Every structure is written in structure tokens, then in C-alpha cells.
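# Sequence isn't available, so here's the structure alone:
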């Protein structure tokens, strides 16, 4: 009998009460390995009530004790790292090493959040007036929610949960229904680490569950990562219902390749950044922009050679460079983009369609695909493909390359490879993109800086992790305090207080 992945509510597994379920596949074989419930609106409301009941006591716990729970959680995740990575690989399809990286990048944010006692400090000014002091304090919002995507089933839930929990909030996670087991396991480890029951809850679902989280008045803030149309929908609906929202959408990340760049280094960087995790990363480099025809011709040749040598295989195969896509619908979507590229006149240098893996013929595999002579009007340039497809869009000069990255509707990440410090500095200052790499192909900031894209890659005023996360998950209260000497009276005043 196929297992049912439970909700995790109030510190325990909770079986679904509704009848709707979704299949959870093993992408390496194509077989259904589990079912996941799709919660009804009433089930989600019950989860929110449970979180609300637990939040006040957690908020009253001093920040140092909250931080110690996070410290213990890090220890437990490291203890179980290999098991978590295998579980993640079995549902997502990314390789074992990549799965460990997914978990590690989440843990690094938790490690940053252990410093919450410092990050939650307010400010104090003494003697702003006669006998008057002013101070501020950061306080939790209450119950907050995270709606997270399939492509990072550990990292992004932890990016959301870490600062939310450290700040004293209760957290409701709605993970992707495509790979839901690791989020449940993380909730179990938080409980083992000492987090009170009900402070971290996992509810599975689809749009019905999402619509409750972005409309129920008990939810004070919502964080989301996914496609741009859904990010925009969740953002506008949530703020329309009086909530805070930070919603991150699609991407089309460019790598500018200057004529002076080391092309072997560039080719290696593009292969890893373009095809790692089967291209199912919001920070994947999907557009290489070589400057000048000579640079473009040389780069295309090096990439074609490296693409031909890539090994696609089961997620737990030691020799695989990358594994399958998450499901058959993803394969069909990416294959459709490949055909569009051909139809619109791009030069196909490598076609990944129709690949089979011996012994895993039912798996959701797509080989590495490479296009050259791609123009900015083509769909494979304009739209996020989210698969193992890399395109070469040639630029005549530096200014054209800069404009291509800056003018695209997405502004998530961008990179430049060059040996010219002046060009790199100019590029970093002028490009209209939120995260920039200089000779770094995937510019995901370290945990104590913030992560976030611009334009239609991000909706909201504050980014993920770093100091921004604590600003997002707390509200500031400012107190003006006066302790007059006994017997001193100023009499009634009818003018607004000033610094005079």
C-alpha cells in the first residue's frame, strides 16, 4: 500500500480529513512512491488556530533560549544529514551531493539566526528632553506563513522558518506537494530540538490551502518563492488583506563573458550553473552573453564539447552530473521550449530530448540542451525554462551586453566574467539586477546578507535572510518615557511636543 505523507500540526502527525490527494513520484523511475493530502480550507484554519495558541508562550521565551533551540536543531540536522539528503533526492531528483548542498544552505541561515538576541536589540536614547528617554523594541508579528517551492525543499523552508522562529513567531509551512517529506522531517527535528509543539506546523495543499493562508486574518505575514504569476497573485492578495508579504518569482539569469575572460573557466562555470540540478534553480545561469563574435565562437565550441561529456542519471548515482526533472509535466514543458527555439530560428547545438537511462526508462530525464544565435525576441530568451537548457545570446559590445541583462523583465541574478577590474566595477554599479556575481556564476549571498531579485523577480520591500528577514518578521515599538521628580508639575500643554 502506498504511504500517505501526513500533516505535522501541534507537534504530531495528523492524518488528513479531506479526500483529495496528490501523487509523489520517484523522478528517477517515474513510479508513484507516496501520496500527499491536499488540505481543505477548514483543515488549514485548524492549523492556524493551533499555531496561534502556541505563539504567545514562544514569544515570551527569551531570545537566548529560542536561539539554543536553533543551535540544537543544527546539531540534529547534521546528525541526520545523509538520511535527509537521500530522502530529498528520492522526491526531487537532484543528486545526493546537490541535496546535501540544499540542506547546508538552509542550515547556514539557521546558524545566522542563532545570533537573534543581537539582531532583535532595539535602540535607546537618554535625555532627549528633560527627564525623557526614548527606546525601541522589536516584537514578533504573531503567526506567519511560508509557501515554498519544489526545487529547494529544505533550503527555502529554513530560510523562511529560521528568522520567523528566532523572532518569536509561530510558523505555518505549506511546502510543495511534489516533494513534501523533507519539510515534515525538519518539523520533527525542530520538535526534538526543543521547539514547543504547535510553533512549527506543516500543512500540505494546493491553491485552496494557499488562499486561506493569504486571507485568514490570523496570519500576519506571508513569504513565497515560485513562479512570477503566482508570486504576484500571492503578494497582491496578501497585502490587500493587510498582511506583510515578500514574494519571489521567476528569473532569467545572464552571464556576461568579456573578451579577456578565461574561457575554460567560463565554460566550466556555465556548465555547472546552467545544468546543475537539471536547471531547476531560480539562480541557474540560463543565458550566456559573450561579447564579440570571436569570443562567442570560441565559447560555443568549448560549451558544446563539455555538454557532450555530461552524464545524466538517477539521483543517487555516484557518476551523475545531474538527475531527472521533478515530474513528467516538467519534461514536457521544457521539451516544448526546445521546439520553440528551433521553430524561432535559434541554432541547436545539443538536443536533450528523448534521452533514456538504462534501467530507469520511466524516469523524468532530459539531456543537456544548448542553443546558439539566440535573440532577445525568442521565447527561450524571454521566458524562464527551468530545465537543462542553456542559450547563447551574442552581444556586439559591452554596452549591449549590459543592456540585455538590465532590460530583461526579470532581475534576479547576473554574473560577469572578466579580468578587467574597471569593467567589473562598472557592471556591478550599473546593472539593473538584484544579485551580481563577479567571476562567480551563481551569486547567492552568504547567510548574513540578503537574497532577493528586482523587477518581476521580487515583490515586496524586504529580502530573504540577513538583517532584512528580522525586519520582516518583527514590528518595532517605540517608547517615550518620562519619570518626573516628585512634586514637579508642568501644567497642561496644548501644543505638539517638540525637541525644544
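That came through fine. Since this is a predicted model, take the numbers as computed values, not measurements.
# going forward, measure contacts and count neighbours with C-alpha atoms only.
Noted.
# could you pull out the helices for the stretch 1-150 of the chain?
41-60, 63-79, 81-92, 96-113, 116-119 (DSSP state H, counting those that start in this stretch).
# now for those helices, which one comes closest to residue 268?
Closest of the helices of the stretch 1-150 of the chain to residue 268 is helix 96-113, at 16.9 Å (criterion: Cα to Cα).
# by contact count, what packs against that closest one?
Packed against helix 96-113 by the contact rule (3 or more Cα pairs under 8 Å, 6 or more residues apart in numbering; DSSP states H and E) you find helix 63-79, helix 81-92, helix 155-166.
# Flag every buried residue along the longest one.
The reference is to helix 63-79. Under the neighbour-count criterion of 16 or more other Cα atoms under 10 Å, helix 63-79 has 63, 66-74, 76-77 buried.
# Of the helices and strands packed on helix 96-113, which is nearest residue 105?
Per Cα to Cα, nearest to residue 105 of the helices and strands packed on helix 96-113: helix 155-166, 5.8 Å.
# Need the contact partners of the helix or strand following the closest one.
Next helix or strand after helix 155-166 toward the C-terminus (DSSP states H and E): strand 170-174. Identification of contacts with strand 170-174 by Cα atoms under 8 Å, 6 or more residues apart in numbering yields 47-48, 51-52, 54-55, 58, 142-148, 157, 161, 164-165, 198-205, 209-210.
# Now do strand 170-174: distance to the chain's middle.
Here strand 170-174 is found 15 Å from its chain centre; the criterion is Cα atoms, centre = their mean, to the nearest Å.
# Tell me who's in contact with the most centrally placed residue in the chain.
Centrality entry for the chain: nearest residue to the mean C-alpha point is residue 156, 4.5 Å, by Cα atoms, centre = their mean. Residues near residue 156 by Cα under 8 Å, 6+ apart: 106, 148-149, 225.
# can you tell me which of these lies nearest to residue 278?
Using Cα to Cα, residue 149 is the member of these that lies nearest residue 278, at 15.4 Å.
# Neighbours of the residue lying closest to that closest one once chain neighbours are set aside, how many?
With Cα to Cα, 6 or more residues apart in numbering as the criterion, residue 149 has its nearest non-adjacent residue at 5.2 Å, and that residue is residue 176. As a burial measure, residue 176 scores 21 neighbours (other Cα atoms under 10 Å).
# Also residue 46?
The burial count for residue 46: 12, using other Cα under 10 Å.
# let's bring in a second one:
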């Protein structure tokens, strides 16, 4: 399928593409140009019901497929994604805005998720213990949860849906995906690949839409588990509302990630790490480093090189060669981010690099905000506490590592943090004391690979089991424990043998 200005996207339900029953639709636009790429339908409760019915009907069929065959299906999915990886990457860039280099890296991580899920014959294994009492054995097996659904954000149109989809179906569940209505095109390609796998109808479903579909998923009695990625306030709403209906829930919320720079940091490598973390994907990552805390003399060692490197970044259409920072996702996001910079300056911060007007000479309909560094930020400022979700980096000074850790731990978020130093003792203390789920050492974006869980803390995550890695298998399965004793000697007779 090729995107055109007049194309109205379809849902994928019960193994077939189907138009939404609702008539309302939204424009899907290219944030670099303002061009309308397609129209996404705002599906309604009837569309969601159809997907749930299809998923429930497919569940007994799919869970009875052997775990080896399910794994082989995922090998086929991996091959299909690999075959169309450039199509997927260009779709990500066109509808979301990140550079093509960044988009290709995202698609590579998407494929990595499927590769991790292919290990399901090993990772889904249970446990057994012989002779827990005389002639009594006990074993735990894992079985599917049921119909699982995911509500995903705009910033990773390819990867984040695959934090959930391959693991869910590998474990024998059926699945319903609601992509972000801002970036639905990439999953249209992914589902074209899924359609080629020959899955039983209803195993994997896609329902486009907005708030009505989200709320319907949270309340629907036919959905057993919900995975969500988005802002912290919505994550809390999802967690509380879905839990009230008895669903298993994992809700990944917002972040305010800090990077601590010690005086002994290797500054050229540190600058590169900060630049990639703060300004990659125009800062629209839940793992973006948005606050740098310089300890002691590190500030004066760091800032000149960091400012120079930031000013050298090229802003533009992410599909073009040589562009380092693409647009943000929409003009509304652009205006919101510019307002955050205004507020930071009004609070007393100094713009060491000011990107508010950096995109004014680019495409008239483009949603551009240039990389921005605000120096002289204090921990109590809103710009240091709230998630901006744009290419804005706040610089905060601290007198010691202990003070830096106190600043981090005072945040209500606890997604990720990094430290840049060559001091092993400082790293040991930092990783032990800091209240965040993912920690980088001389690494700006401490996002785990697919085989490890994505372990946010505090307001950055609500639930017990995290996305991907070993936690994914835990989340998408229920444990059943069987305690057994056999009285017969196996010859068909005996004082306790009963023949029916």
C-alpha cells in the first residue's frame, strides 16, 4: 500500500483489512512539510468490539499451536521486517520526523524485539521439583493470559508496538493494537508483513482511533491485559481504570532523565553522549536526557564544547542527508516546546543555545524547534521538573555527587539516568543510591536491549512487570502449579487404581 493524500486507512480485524464503521477521520501529516499523507479513521466501539470478538475466537486455536510453531512464525515475522526495513524506516521519518539514521536504528531495535521473542521455547519454560513430599511432585507451567491489547505513543511508531506484540503472541495470546493516531502509517506496513504470515484469523488485530478506543479498551470485559506507553497522567488513568475491571496492566509514563557529569569525565565522549541523548529524535524519547547536572568544575570544562557541538547540529527534514535533528511531531508540539523555553528564560535560565526561531527559514508548514541549551537552571524551576519532550536541555550545577543524587531522587520520575566519569567508586555509589530504573555509565541513552526489561520507576511506570525481556514473558503468561501423586504401580491394578 502506498500513502497518498486521499488515502483513508483501514483497520485489520479477523485476518482482513476492513474500513472503520465511523465516518470521522483525522489528517496524518508530515511534520517536516505539513503535507497531508493520509487520513486515519476515528474508529468507534463497534470496531473495537469486532476486534475483541475476533481475538477471543482465535484464542483457543492459537494457544493450541505448539510453542515451536509459534516461534517459527516469529522467525517469519523477523524475515518480513528485515525485507522491508527501509520502507519502515522511511515511514517513521515521514510521519514522525526523526532523521532517517535514527529511524533505521529504531527499526533495527524493532527486529531485535522479535528476535528476543523467538526464544520463547526456552523463556516460557516452567519449573518442576520432584518429591516435595514422599512420592509427590510439583510443577509450574505458564499459560497465556488471553486477549491482550496495547496503546502506543507517537515517538517510536515501529519499535514500541513491538515491545508487546511479538512477546504476547509468542506466549499464545491474541492481540489488539491501537497505534497513535498521529503516526498510524508505519504499523500499516508492519501489518502487511503480519498478513503474509498466515496466522489464524484474529490472532493479531489493529484498530485505529483516538480517545474512544482507548477508553473502550480499558473498560472492555473481553480484554484481559493492557500495555500502555504515554504521558504520566494518562498512564495513571490507564492503570487505575484498567485495574478496576480486573485487567493485568503495565503503564509506562513520562520521564525527566538526568545526566551527571563528574569533573573527571572524558569530555569529548561525554559531549557526544549528551548530544545524542538530548537531541536525538528532537528530544522526543522517554529516555532522552533532558537535565545535565554538572558536579564542581565539570560545568566549565563541559559547557564550551557542548555549546559548540550543539550549534553545529543541522536542523531540517529528516529524510535529507546531513540532517542531525528533524522536526517535532506537530506544530502544536512545536508551539508547546517554544513556550517551555520562554518559561525557563522567564524563570531565570540563560539560553546558551536558543533554538526557538531556528526553524523559521525552513518549510512554512514544518514543526521545527532547534536544539536549545538553558544554563543556570535551578532544581526548583518547572523546566527542571516537568517533561518537555523536545530538544531542550537544562543545565543544573551541583557541588558534589551526593547533591546530584539528591536532585535526581527529588524528581517524581524515575525512568533513566546516566553518569559520566572514570571513577569506579563514584559509579558504584551512584548506581546504588539513585532512584531510577535504568542507569547508564558513560552512556547517554541507557535503554536496555530487548533481552532485558525496560525498568522505569516511580511515576515513570505503574505496574509490576515491565516491557520486553524476561518481564514480557511474565506479563503475558499466567502460572499454573500442579501437585501430583500417583498411587498405581502403572500396571493397571492396585488397591488405589480405579478404571472407568
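On my side now, so go ahead. Note that this is a predicted model, so its numbers are computed, not measured.
# List only those of the contacts of residue 156 of structure 1 flagged as buried.
106, 148-149, 225.
# a markdown table for the residues you listed, including distance to residue 36 of structure 1?
Output for these, formatted as a markdown table (distance: Cα to Cα, whole Å):
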| residue | distance to residue 36 of structure 1 |
| --- | --- |
| 106 | 23 |
| 148 | 15 |
| 149 | 15 |
| 225 | 20 |
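# Out of these, which is nearest to residue 18 of structure 1?
For those, the nearest to residue 18 of structure 1 is residue 148 (22.0 Å; Cα to Cα).
# Surely that closest one touches residue 224?
Yes. Assessed by Cα atoms under 8 Å, residue 148 of structure 1 is found in contact with residue 224 at 5.8 Å.
# shared neighbours of these two, anything?
Common neighbours of residue 148 of structure 1 and residue 224, counting by Cα under 8 Å, 6+ apart, are absent.
# what sits against the residue nearest to residue 149 of structure 1?
Taking Cα under 8 Å, 6+ apart, we find residue 176 of structure 1 in contact with 147-150, 153, 204-205.
# From residue 248 of structure 2, how far off is the aligned partner of it in structure 2?
In structure 2, the residue paired with residue 176 of structure 1 is residue 180, using TM-score structural alignment. Distance of residue 180 of structure 2 to residue 248 of structure 2, given as Cα to Cα, to the nearest Å: 21 Å.
# where along the stretch 151-300 of structure 2 do the helices fall?
165-170, 185-195, 211-219, 232-244, 267-279, 298-311.
# Please identify the most buried of those.
helix 165-170 (a mean of 28; mean count of other Cα atoms under 10 Å).
# once aligned to structure 1, how far is it on average?
When structure 1 is superposed, helix 165-170 of structure 2 averages 0.7 Å from its matched positions, counting by mean Cα distance after the TM-score superposition for structure 1.
# which residues of structure 1 does that helix align to?
Under the alignment (TM-score structural alignment), helix 165-170 of structure 2 falls on residues 161-166 in structure 1.
# Likewise for stretch 126-141 of structure 2?
Using TM-score structural alignment, stretch 126-141 of structure 2 lines up with residues 122-137 of structure 1.
# Distance from that stretch to the middle of the chain?
Between the centre of stretch 122-137 of structure 1 and the centre of its chain there are 39 Å (Cα atoms, centre = their mean).
# Now do the buried residues in it.
Neighbour counts over stretch 122-137 of structure 1 (16+ other Cα under 10 Å) mark 133-134 as buried.
# Check stretch 29-38 of structure 1 too.
Under the neighbour-count criterion of 16+ other Cα under 10 Å, stretch 29-38 of structure 1 has 29-30, 33-38 buried.
# got those as CSV, with distance to residue 219 of structure 1 columns?
Below are these laid out as CSV (distance: Cα to Cα, whole Å):
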residue, distance to residue 219 of structure 1
29, 39
30, 37
33, 33
34, 30
35, 27
36, 24
37, 22
38, 20
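# Distance of residue 144 of structure 1 relative to residue 282 of structure 1?
With distances taken as Cα to Cα, residue 144 of structure 1 is found 24 Å from residue 282 of structure 1.
# more neighbours, the two?
Higher neighbour count among residue 144 of structure 1 and residue 282: residue 144, with 29 against 24, using other Cα under 10 Å.
# For residue 367 of structure 1, give its distance to residue 157 of structure 1.
Counting by Cα to Cα, the gap from residue 367 of structure 1 to residue 157 of structure 1 is 29 Å.
# Also residue 51 of structure 1?
From residue 51 of structure 1 across to residue 157 of structure 1, the span is 17 Å (Cα to Cα).
# Check residue 317 of structure 1 too.
From residue 317 of structure 1 to residue 157 of structure 1 the distance is 26 Å (Cα to Cα).
# more neighbours, those two?
Each of residue 317 of structure 1 and residue 157 has its neighbours counted (other Cα under 10 Å); residue 157 has more, 24 against 14.
# Would you mind listing the residues in contact with the nearest residue to that one once chain neighbours are set aside?
Nearest residue to residue 157 of structure 1, sequence neighbours excluded (Cα to Cα, 6+ apart): residue 148, at 6.2 Å. Residues near residue 148 of structure 1 by Cα under 8 Å, 6+ apart: 156-157, 173-176, 224-226.
# And for residue 414 of structure 1?
The contact partners of residue 414 of structure 1, taken as Cα under 8 Å, 6+ apart, are 253-256, 285, 405, 433, 435-437, 441-443.
# what's the answer for residue 420 of structure 2, then?
Taking Cα under 8 Å, 6+ apart, one finds 259-262, 265-266, 270, 441-443 in contact with residue 420 of structure 2.
# Likewise for residue 210 of structure 2?
Residue 210 of structure 2 touches 42-43, 180-181, counting by Cα under 8 Å, 6+ apart.
# and which of those is nearest to residue 301 of structure 2?
Nearest member of these to residue 301 of structure 2, counting by Cα to Cα, is residue 180, at 41.5 Å.
# Relative to residue 258 of structure 2, how far out is that closest one?
Applying Cα to Cα, the value for residue 180 of structure 2 to residue 258 of structure 2 is 27 Å.
# do residue 174 of structure 2 as well
38 Å.
# just residue 230 of structure 2 next, same as before
From residue 230 of structure 2 across to residue 258 of structure 2, the span is 19 Å (Cα to Cα).
# Pick out whichever of those two has more residues nearby.
residue 258 (32 against 21).
# Straight-line length of stretch 166-176 of structure 2, end to end?
Termini of stretch 166-176 of structure 2 sit 12 Å apart (Cα to Cα).
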